[in-house]
Every structure is written in C-alpha cells, then in structure tokens.
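Asks: One predicted model, sequence on top.
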Amino acid sequence: MTAATIDQVSPTIDQDGEVDWRALLEQAMTMPGHLGDTYCRFHQYSLANQLLLWSQGVTEPCAPFKVWKALGRIPVKGGARFVRHPRPVYEKDAETGERVVKFVRFVLRRSTFPYSNTVGPEIEWPELPEWDAQRALAALDITQVPYAMIDGNCQGYSYQRNVSVSPTAKFALKTLFHEIGHVMLGHTSDSADGESACSRGVREFQAESVAYLLAHELELSEWAPEESRAYIQQWLGDEEVTDGHIRAVFTAVDKILRAGRTVTDTDVDEETGEPIAS
C-alpha cells in the first residue's frame, strides 16, 4: 500500500461496529507519514533575539513581512519590532587575495512583526456535531489560556491543568486534543509517577496518539493524519512502548470523549430530566 492511498483506508472496525483503537494506533505507529510544513513555517529566532523581543513586550509568534504575507496575513505599518541581524565585516587575505570574513557584527533592524500587529483571518475552530471542546474542558477541569510564546512553529503547550493553542496553529482543534492529552495522561503533573513518569519521546507519542484517535473517532476533517503518524514515529524512535502506556492512551481518549459529548434526548432520563451517565 502506498503513502498516497493510505489515508483513504477506513479505520479498522471491530465486530460491534466501533472503531478499533488498538488497530488504529498500530496503523499510526507503522504506516508511512509525512510532517509537511506545520513545524517549519516560521523562522526560529535565536535566544538573544527572543530576549530582545521579550524586552519589547512581545510574547506571541513573530515573523517578517514575507512570511506573514505567505500565511495570508498583512503586517500593520509601524508594527515591526527590533531584532539583531548579522553583518559580516570582510578583509582581504594577505596570501590568497580573497575576501574573507574578519568578524561579524550585529545591527538592530525593525524587521519582525508580532501576530497582533498583523491583519488577516483568525483561527476557525471546527464544530463537531457530537462533541464540544468547551464542555470537555469544563468537565475535565482544564483551562485554556492565551498563547504566550514567540516561537511560531510551536503549535501549543500545556502545564499543570492549563492548555494553550497558538493563534497560528495549522490544525487548532487537533492541537487542542494533543495538549488535553498531555494533561489527562499526567505529563503536566508535578507528582507524576508510575507509567506517567516516562521519557519525552513516550510522552509525545502518547499525547499525539490521543489526538490521532480522537480525530478519527470524532471524524475531524481539518487535520493531516500523515503528519500525526510522522510525529508519533519520529518522537517514538527506538523507545519502548509498554501495554501500560497504551492503556493510558485509551483511558485518556475515553475520558475526553465522555467529557465533551453533547447531551441528546436519548441521554436524558424521562422522569427526572437529568442526563444519564454513560
């Protein structure tokens, strides 16, 4: 089977007519994937430039005019911020006569624009008929907080019981699934132990696996399965995944699904009018 046709394969269905999560996860770990440009659309500013931008009050993704234009956003005139640009100083080599770099000096130029100083379409959060993100966050006691990082290639992050999604995230809802997964798997807990106390590779594998299964289960259309597969496989590398790691993924997916399910008429007790626990 080729990579071009792989995403046209229907998720494995078990004998009860439900999506077989274990088979689907096996596909994510073994089928071909491709990362695309999701994690490389922005320039990675040096630590020195990040500190310089922070000193100017910037805590959001930044990019030059050309990058924002390519992403469909137009920078506001006068909204640029200073960053350091290298400017080599040359001299002629005494032996060869060739021009060589003597040293590099840095000059300040107002050449990068914070996200809030650009104009264009905002994130469109896909609506799912059977699942609501805000309902899930409230039920799981998770807070979505404003994104506060300069790195535009980072899609989101999580800490304690907080999650954040970048305003430039390519697949916002899938990213939210991923960050909620980190929280539910105990990766953001100060007292994580047992199966939660695992390597970074296993943690990223688990969180993206949660997102992968949720996206299939909820029939999310605005995402790229091949990118999730590549992300899972690259982070996992030679790491060993235990049955406990996989069970933790399934438990997290189940809790997130239940937390965000929309209450329907069939979910309500006819006598009391209260939702029926599933």
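Replies: Thanks, I have the structure now. Predicted model only: the values in this text are computed from it and were never measured.
Asks: Could you use CA atoms for every contact and neighbour count after this?
Replies: Fine.
Asks: do you know how far the residue nearest to residue 62 when sequence neighbours are not counted is from residue 83?
Replies: Closest residue in space to residue 62, ignoring its immediate chain neighbours: residue 114 at 4.3 Å, by C-alpha to C-alpha, 6 or more residues apart in numbering. Distance, residue 114 to residue 83, using C-alpha to C-alpha, to the nearest Å: 12 Å.
Asks: for residue 163, same thing?
Replies: As for residue 163, its distance to residue 83 is 29 Å (criterion: C-alpha to C-alpha).
Asks: Okay, one more to line up with it:
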Amino acid sequence: MTDRLPASSSAPAEAQVSSARRRALGDFLRSVRARVAPAMVGLPAGSRRRTPGLRREEVAQLCGISVTWYTWIEQGRDVSASPGVWARLANVLQLVRAERQYLFELAECTDPDHARGEAAELPLDLADCVHSITAPAYILDRCWNVLARNQPMLRLFDGWPDRSERPNLLRYIFQDVAARELVVGWEQRARRVVAEFRADAGAHADEPDIRALVDELVQTSSVFMRWWTRQTVVEREGGRREFKHPDLGILSYRQITFRLATRPDCKLVMLLTDS
C-alpha cells in the first residue's frame, strides 16, 4: 500500500489517466456506500446517523481492511489491493453485475468470483448467434473449451470438435495428430498459441481448471512444454490462417476474435474467407 501525491499538470498522460481512474473509483464507492442501509448487512441502524448508508469504518470492518486504507481508496489515492479485497467490497456494497464489472475495471484487476460463478453452458442466445454466422465460428471459454460452434467450423475442422465429449482447442492442437495435418505451419502456430493462452490465462493461473489443463499439456506434449516454460506472452491478434483440408485443399481465412460482454470469460472467434 502506497500513498502518492496527485499527478501534476505536467505529469505524463498515463499518470493523469490513472489519477482520473482512482478518483472515479472513489466517487463510485462513496455513491454506492450511501445507498446501503445498515440493516441490509446485518448492522443495527442506530439513531444518530447524519448521512444515509454505511459509514466508512463499517465498510472497512465488514471487508476486513483498515479504515485508513478504505478512506484512501475513496479519496482517490494510489493504493494496492488484492482481487479478494475488491470482491469483498463488491459483496458488502451489494453491487449488481454491471456495477461489479465497473468496479473491477476501475481497479484494473480480474474479479476472482466471476469465472467461478459462470455456468459451463452458454445462454441459448449466444449459441444461436454462433449458428447464425455463415463463416466458421466458435466460442471458447478461459480454458479454451469449445462451448459453441457452427456447421462451417465443423466442416473446416473435418468433424472436430464433435469427436470429443468436451472439445478443447489446446488439446486438439497439441494432442490430436489431425491438427498437424490440418493447420498449415503447425509448429509456428503452436508456438504462438501457447503465448496467447498464457496471456489469456494469466489472471486465472492459480485456478484449478487452468492448472489441471496446463499440467496435462506439459506432460503430454513436448512442444507445449518447451514453449510454456519460455514464459512468452502475446496478445491474440488474429490475422491470416491457412488450413490444408483433406477434401477442399488449402483454405485461407482472416481470424477475428471478440470478447463477449455478457460472458467476459469467453471469446467469439470467426474465420472470414481471405479473398
């Protein structure tokens, strides 16, 4: 936890943005704190409250942090808090989904309760969205399990992922011999995939499902192990993808990836014909 002076007008743009973000975070917490009545969190209402809602010391006590620390957060000072602290604040202040997401965006960290609370199945409207796309398309969760796919994607991958009870793109790439035949430049693509997955899974590296998947791939694929241990991290940028289909020959696509607003732990991947 640190206490720094506010950014001056001559500070770099990044510092000014960070200062504005901290002020927005403090303003937001003060606003939602004022609407939470003591009875809503099991506290006596008392008879001498000058303002509605919870006091700062009550929020701090309920979250298990110091009053000074919480006060600094509301004042927009530069403090460091773990994701668990922000999660406790969100629970105590009874934030709804959009508010909770806003809090973690301002705090610049990942909600540890979000992924654990997500259902394994997608809402039907998201699955319907994938089926309505004419290009090969699919949705991956944070472990790169395929939660939805359309028929063009199934044809491109020559029957995968329907060959697996719970298809996973990483297992396909590193454990299925068909991937080496289908993906043009497999070695180069596999190397980049490992770096993309590390960037994707970084915030959840300690979660059991991520750890189990990585452990399995390290044990079953020497290629995955080699590139995983190199600690390379890159963003999922998309771009040109080529496939050598057993019936259709060489196919070229442009890969585009979207994060889903209603399921931030998931991404929609589309492969557009590269004309």
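Replies: Here it is on my side, so go on. Computed from a predicted model, the values in this text were never measured in an experiment.
Asks: what's the TM-score here?
Replies: TM-score for the superposed chains, counting by TM-score structural alignment, normalised by the length of structure 2: 0.25, backed by 120 aligned residues with a C-alpha RMSD of 6.2 Å.
Asks: The residue nearest to residue 62 of structure 1 - how many residues pack around it?
Replies: Neighbour count for residue 114 of structure 1, taken as other C-alpha atoms under 10 Å: 22.
Asks: sec struct for residue 111 of structure 1, please.
Replies: strand (DSSP: H, G, I helix; E, B strand; the rest coil).
Asks: surely it meets residue 81?
Replies: Yes - assessed by C-alpha atoms under 8 Å, residue 111 of structure 1 is found in contact with residue 81 at 6.2 Å.
Asks: Look at these two and report which has more neighbours.
Replies: Per other C-alpha under 10 Å, whichever of residue 111 of structure 1 and residue 81 has more neighbours is residue 81, with 21 against 16.
Asks: got a list of what the more buried one touches?
Replies: Residue 81 of structure 1 sits next to 53, 56, 109, 110, 111, 112, 113, 114 when contact means C-alpha atoms under 8 Å, 6 or more residues apart in numbering.
Asks: Out of those, which end up buried?
Replies: 53, 111, 112, 113, 114 (16 or more other C-alpha atoms under 10 Å).
Asks: right, and the pair among those residues with maximum separation?
Replies: The two members of those with the most space between them (C-alpha to C-alpha) are 53 and 111, at 11.4 Å.
Asks: hey, what's in contact with both of those two?
Replies: 81, 82, 83.
Asks: Which helix or which strand is home to the last one?
Replies: What it means is residue 83 of structure 1. Assigned by DSSP states H and E, residue 83 of structure 1 belongs to strand 81-92.
Asks: which residues of structure 2 fall in helices?
Replies: Along structure 2, counting by DSSP state H, helices occupy 13-35, 56-63, 67-74, 83-92, 97-107, 112-117, 124-132, 151-156, 169-175, 177-182, 186-201, 208-220, 222-228.
Asks: among the ones you listed, which is nearest residue 242 of structure 2?
Replies: Closest of the helices of structure 2 to residue 242 of structure 2 is helix 177-182, at 8.6 Å (criterion: C-alpha to C-alpha).
Asks: which helices and strands does the closest one pack with?
Replies: Judged by 3 or more C-alpha pairs under 8 Å, 6 or more residues apart in numbering; DSSP states H and E, helix 177-182 of structure 2 is in contact with helix 169-175, strand 239-245.
Asks: Next, the buried residues of that helix.
Replies: 179, 180, 182.
Asks: Show the contacting residues for the first one.
Replies: If you count contacts by C-alpha under 8 Å, 6+ apart, residue 179 of structure 2 has them with 172, 173, 186.
Asks: try the second one
Replies: With contacts defined as C-alpha under 8 Å, 6+ apart, residue 180 of structure 2 is in contact with 173, 186.
Asks: Equivalent analysis for residue 114 of structure 2, please.
Replies: With C-alpha under 8 Å, 6+ apart, residue 114 of structure 2 has no contacts at all.
Asks: Show me the strands in the stretch 51-200 of structure 1, by range?
Replies: 62-63, 74-75, 81-92, 99-114, 118-119, 143-144, 156-159, 162-165 (DSSP state E, counting those that start in this stretch).
Asks: between those, which one is nearest to residue 233 of structure 1?
Replies: Evaluated over the strands of the stretch 51-200 of structure 1, closeness to residue 233 of structure 1 peaks at strand 156-159, with 19.3 Å, by C-alpha to C-alpha.
Asks: which other helices and strands contact that closest one?
Replies: Partner elements for strand 156-159 of structure 1 (3+ C-alpha pairs under 8 Å, 6+ apart): strand 162-165, helix 172-184.
Asks: Tell me which of these sits most buried.
Replies: helix 172-184 (a mean of 25; mean count of other C-alpha atoms under 10 Å).
Asks: Give the other helices and strands that that one contacts.
Replies: Looks like helix 172-184 of structure 1 contacts strand 156-159, strand 162-165, helix 200-217, helix 243-260 (3+ C-alpha pairs under 8 Å, 6+ apart).
Asks: So for residue 4 of structure 1, which of those sits nearest?
Replies: When these are compared for distance to residue 4 of structure 1 using C-alpha to C-alpha, the nearest one is helix 200-217, at 18.3 Å.
Asks: could you give the angle of that closest one to helix 243-260?
Replies: 40 degrees (axes from the mean of the first three to the mean of the last three C-alpha atoms, to 10 degrees).
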